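K.L.:
Everything below, folded, please.
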Amino acid sequence: MQDPSPHDQIATAAEAEENDRLPRLHEVHADPNRAPADEATLPAALKKPGRKSPARWAYERLILYIQNFEKQLDGDQEAAMGFTGGDAGVIRIEGLGYFDPDIVTFYGSDPAGARTQVIQHVSQLNVLLRAMPKVVADEAPQRIGFRLARDLESPVEDADEA
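P.N.:
Sure, this is the predicted structure:
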């Protein structure tokens, strides 16, 4: 017997609510060569339903956008980010984290090389991704997005499950 199509399946109210919470992603670009972020490339952790804090949701989605942005960079560029609504400037992305329930933290260095950390509430989150020249021309570019995506695949102990 053939499995019913997803449209023919009946879901409980709880399953329907859970499915509504799963992330949906859609992008269209004027340049056909620009690769949009794609649901097929979502790490498994992003496809997994479950209760997540706003900080965890923001963290996971930022990873997807950073990783997709880095795929479009050449070997002489690394990802950096700026923050809208202030004069924080641009930082080279060296780390990303979250603190439940509502804080996202960015680690990096500014163009002068000074260590930088930005702590932001998810309701104030506005991030600009920018390509910057690598720090050391002879080294391979750092790709933080791919390391962050691998980290998503590692189990994180949830306070509700502990």
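K.L.:
CA atoms for contacts and neighbours, from now on please.
P.N.:
OK.
K.L.:
so where do the helices sit in the chain?
P.N.:
Assigned by DSSP state H, the helices in the chain fall at 13-21, 44-47, 54-71, 144-153.
K.L.:
Go through these and pick out the most buried.
P.N.:
Counting by mean count of other Cα atoms under 10 Å, helix 54-71 has the highest mean neighbour count of the helices of the chain, with a mean of 19.
K.L.:
Run through who's touching that helix.
P.N.:
35-37, 42, 46, 78-79, 96-104, 122, 129, 143-146, 148-149, 152 (Cα atoms under 8 Å, 6 or more residues apart in numbering).
K.L.:
Now show me the structure for the sequence below, then we'll compare the two:
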Amino acid sequence: MTDDIHTTAEAIEASALPRAKAVHSDPSQCGALETAPLPKAATRRKVEEKSPAEWAYERLILYIQNFEAQLDADHEVAMGFAGGQAGVLAIEGVGFFDPDLVTFYGRDEDGLKTQLIQHVSQLNVLLRAIPKEQPEEPPRRIGFQMMSQWAGGESGDASA
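P.N.:
Next comes the predicted model:
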């Protein structure tokens, strides 16, 4: 309990903001995403107005972008699959379908077109750094591409 005194407006605003926290063995690697202010695109509508799929999609974009910001120029983001020998998917896109589906578009280790469709209640994403497919090309930063589309109002939300 703190002795801070808040106005009614501050209390209402604080209750509407999403909570996030992270800890890490290396403090310099900890919580950059969780403590940063949400981008304007994420605050256009209240969290309560978003479906679980949309809210998961928006936070996935932020996590992917944060992960990519830590990669060197020789690596790109991919996602590994939990359970079994399903491999990895080099992420080329992410989407959602209200009220409860999130989808990932990309290529597998053999370069084959791959799409994962997942219910938000089963959502687990393992981000991995993989070597670039074409070393001479600049790294593809899908998180930053998605953020620019999302910030520009192209999130897939018809009411944005």
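K.L.:
that older thread, from the contacts of helix 54-71 of the first structure, which land in strands?
P.N.:
Among the contacts of helix 54-71 of the first structure, the members found in strands (DSSP state E) are 78-79, 96-99, 103-104, 129.
K.L.:
Write the ChimeraX selection for whichever of those residues are buried.
P.N.:
Here is the ChimeraX selection string for the buried members of those, based on 16 or more other Cα atoms under 10 Å:
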select :78,79,96,97,98,103,104,129
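K.L.:
Relative to Arg115 of the first structure, which of the ones in strands among the contacts of helix 54-71 of the first structure is nearest.
P.N.:
Of all these, Leu96 has the smallest distance to Arg115 of the first structure: 13.7 Å, by Cα to Cα.
K.L.:
Just to check, the closest one is in contact with Thr105?
P.N.:
Yes: contact criterion Cα atoms under 8 Å: Leu96 of the first structure and Thr105 qualify, at 5.7 Å.
K.L.:
center of the second structure, which residue is that?
P.N.:
Geometric centre of the second structure, nearest residue: Leu60, 1.6 Å, by Cα atoms, centre = their mean.
K.L.:
Please tell me how far that residue sits from Glu54 of the second structure.
P.N.:
Per Cα to Cα, to the nearest Å, Leu60 of the second structure is found 10 Å from Glu54 of the second structure.
K.L.:
Same check on Leu127 of the second structure?
P.N.:
Taking Cα to Cα as the measure, Leu127 of the second structure falls 19 Å from Glu54 of the second structure.
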